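Peer 1: only geometry, no sequence info:
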């Protein structure tokens, strides 16, 4: 019958891992706390972003993947520490392995944060500076212009809802264009704006008088920027954290 030492069975990999946890109890508690906090942040932030159709359409999930990658990197720390402990390498080899591991994790997380931030600013530029010139913004602007012309012809005072205009003929619209028209309705509702790329236009769906002077694309760009920056902050912070651990491990006297 194997003997127990400080609550751990002697012999085997399980015993080594148990002893490792006992010897570094405070470190593992710190790791668990950091993991729990980051998990809550990622779940809250990605849940908010996933619920936003604007982020899903324009960012294509990039901020969400960036934050989950940072969380995944943190999850790798526990098995790595256990494997290194079981390998029982020399102090010099352990130092090199630990330094390399955390440095690589740090570089990967910082790189993802930088890529996400770059993509965020490119998308924001497409929405705010180059709106209507190419891509999806051009398609949305064309749909808005078509609907605006129909609405003006139907009811210049815009007293009746757009969808009640007899000349709208939604059944003749392409499914993609109908989807974009619905998206325009959502942007007006979410940001209390009008048009998409153009400024100072009459809304297609809202009936309230106080609306933003900027086109809806400007506000969508702000929402995209908020999501992208938040994801980059999470991933970048984790990257710096890992990189700092790698530097500490490189110069720690008794690793």
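Peer 2: That came through fine. Remember, it's a predicted structure, so these values are computed and weren't measured experimentally.

Peer 1: drop to CA atoms for contacts and neighbour counts, all remaining ones
Peer 2: Fine.

Peer 1: Please give the element, helix or strand, for the residue nearest to residue 70 when sequence neighbours are not counted.
Peer 2: Excluding the flanking residues, the one nearest residue 70 by Cα to Cα, 6 or more residues apart in numbering is residue 235, at 5.2 Å. Taking DSSP states H and E as the definition, residue 235 sits inside helix 216-251.

Peer 1: Residue 124 now?
Peer 2: helix 91-128.

Peer 1: Take this one as well and set it beside the first:
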């Protein structure tokens, strides 16, 4: 719409690897709808061009040169914890290991935010998930305790939501790849609103669960209502609900917002049918 031609070079073989391939495939299609997408491609050089810069890309078919006005690099993040690690703080691949009060184990030293591995409620162990809500909450806990007050951080389930053009994508808990080969997945595609109500869109729901029914994670993709529903799944993980209990939730219904059986409920009901017999 702005008249800007964009080329996206992705070093991996798919986009948005924080969700499983069925959902990242939807993201890839959405990206290709609006830009040129080059997978397994990296920027290897920037050179002066005739009217700006020449970006040199290397991909499966060799090198390619593109005349560009600007290059935006997104290379990821890592914990900046060198000072405390050198002082003897415990860490996991650079992410500091802390108590639920944010104490590091060093005398009078607390740590919070993106440099910390938070307690993951599904894994029941530390996980480095650098996201804003946990960083904010752990900062409050660290500040309160350091000032002599009482506070504890309950933990995370790794909930995140992003908007890719017109597509909303979200995840919470574990993906299939993170959960391991024993985990089951249940996929459904359902309408975001009552079928007869105008304006609805298909919504993809994936539940990751154990054969016995324990919920391990969930992912959603659609053009509306994704953020609301991922928060339902995040709440279910915090409450340690199984797919059977998830299927019985009394969720809101009105034709402009959801069908009688919400996509979350339909996915949970289908997951029940894939459980191993007791």
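Peer 2: On my side now, so go ahead. Worth saying up front: this structure is predicted, and the values here are computed from it rather than measured.

Peer 1: What's the TM-score once they're superposed?
Peer 2: Overlay of the two chains. TM-score (TM-score structural alignment, normalised by the length of structure 1): 0.23; 99 aligned residues with a Cα RMSD of 6.0 Å.

Peer 1: Flag every buried residue along stretch 241-255 of structure 1.
Peer 2: 241, 242, 243, 244, 245, 246, 249, 250 (16 or more other Cα atoms under 10 Å).

Peer 1: just how off-centre is that stretch within its chain?
Peer 2: Here stretch 241-255 of structure 1 is found 29 Å from its chain centre; the criterion is Cα atoms, centre = their mean, to the nearest Å.

Peer 1: can you list the residues that contact that stretch?
Peer 2: With Cα atoms under 8 Å, 6 or more residues apart in numbering as the test, stretch 241-255 of structure 1 has contacts from 91, 94-96, 98-107.

Peer 1: what about 7 Å?
Peer 2: Residues outside stretch 241-255 of structure 1 that contact it (Cα atoms under 7 Å, 6 or more residues apart in numbering): 91, 95, 98, 99, 100, 102, 103, 105, 106.

Peer 1: Would you mind putting those residues into a markdown table with neighbour count and distance to residue 74 of structure 1 alongside?
Peer 2: What follows is the contacts of stretch 241-255 of structure 1, written out as a markdown table (neighbours: other Cα atoms under 10 Å; distance: Cα to Cα, whole Å):
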| residue | neighbour count | distance to residue 74 of structure 1 |
| --- | --- | --- |
| 91 | 12 | 23 |
| 95 | 21 | 19 |
| 98 | 21 | 14 |
| 99 | 21 | 15 |
| 100 | 17 | 15 |
| 102 | 24 | 10 |
| 103 | 22 | 13 |
| 105 | 23 | 9 |
| 106 | 26 | 10 |
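
Peer 1: Would you reformat the residues you listed as a markdown table and include distance to residue 63 of structure 1?
Peer 2: Converted to a markdown table, these look like this (distance: Cα to Cα, whole Å):
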| residue | distance to residue 63 of structure 1 |
| --- | --- |
| 91 | 39 |
| 95 | 33 |
| 98 | 28 |
| 99 | 28 |
| 100 | 26 |
| 102 | 22 |
| 103 | 22 |
| 105 | 18 |
| 106 | 18 |
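
Peer 1: Just flag the most distant two among those.
Peer 2: Farthest-apart pair in the contacts of stretch 241-255 of structure 1 is 91 and 106; separation 22.2 Å (Cα to Cα).

Peer 1: Test my guess that residue 228 of structure 1 contacts residue 63.
Peer 2: Yes: judged on Cα atoms under 7 Å, residue 228 of structure 1 makes contact with residue 63 at a distance of 5.4 Å.

Peer 1: Need the residues touching each of those two.
Peer 2: The overlap between the contact sets of residue 228 of structure 1 and residue 63 (Cα under 7 Å, 6+ apart) consists of residue 116.

Peer 1: Of these two, which one has the most company?
Peer 2: Each of residue 228 of structure 1 and residue 63 has its neighbours counted (other Cα atoms under 10 Å); residue 63 has more, 32 against 29.

Peer 1: so which strand or helix has the more buried one?
Peer 2: Going by DSSP H and E, residue 63 of structure 1 is in helix 62-75.

Peer 1: after that helix, next one along is what?
Peer 2: Counting by DSSP H and E, the element after helix 62-75 of structure 1 in chain order, helix or strand, is helix 77-87.

Peer 1: Packing partners of that next one?
Peer 2: Applying 3 or more Cα pairs under 7 Å, 6 or more residues apart in numbering; DSSP states H and E, one finds that helix 77-87 of structure 1 contacts helix 12-23.

Peer 1: Give me the distance from whatever helix or strand comes next after the helix it packs on to the chain's centre.
Peer 2: Sequence-wise, the next helix or strand downstream of helix 12-23 of structure 1 (DSSP H and E) is helix 25-51. On the basis of Cα atoms, centre = their mean, helix 25-51 of structure 1 sits 15 Å off its chain's mean C-alpha point.

Peer 1: Helix 25-51 of structure 1 - contacts with which helices or strands?
Peer 2: Using 3+ Cα pairs under 7 Å, 6+ apart: helix 25-51 of structure 1 touches helix 62-75.

Peer 1: Next, the angle from the helix it packs on to helix 91-128.
Peer 2: 170 degrees (axes from the mean of the first three to the mean of the last three Cα atoms, to 10 degrees).

Peer 1: Test my guess that residue 217 of structure 2 contacts residue 206.
Peer 2: No: assessed by Cα under 7 Å, residue 217 of structure 2 is found out of contact with residue 206, at 8.4 Å.

Peer 1: hang on, the earlier thing: other SSEs contacting the helix holding residue 124 of structure 1?
Peer 2: So helix 91-128 of structure 1, by 3+ Cα pairs under 7 Å, 6+ apart, packs with helix 62-75, helix 216-251.

Peer 1: Compile those into TSV and extend it with columns for distance to residue 146 of structure 1.
Peer 2: Output for these, formatted as TSV (distance: least, Cα to Cα, whole Å):
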stretch	distance to residue 146 of structure 1
helix 62-75	32
helix 216-251	16
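
Peer 1: out of those, which comes closest to residue 121 of structure 1?
Peer 2: helix 216-251 (7.0 Å).

Peer 1: Check the offset of the closest one from the chain's centre.
Peer 2: 10 Å.

Peer 1: again, but for stretch 114-121 of structure 1
Peer 2: Using Cα atoms, centre = their mean, the offset of stretch 114-121 of structure 1 from its chain centre is 11 Å.
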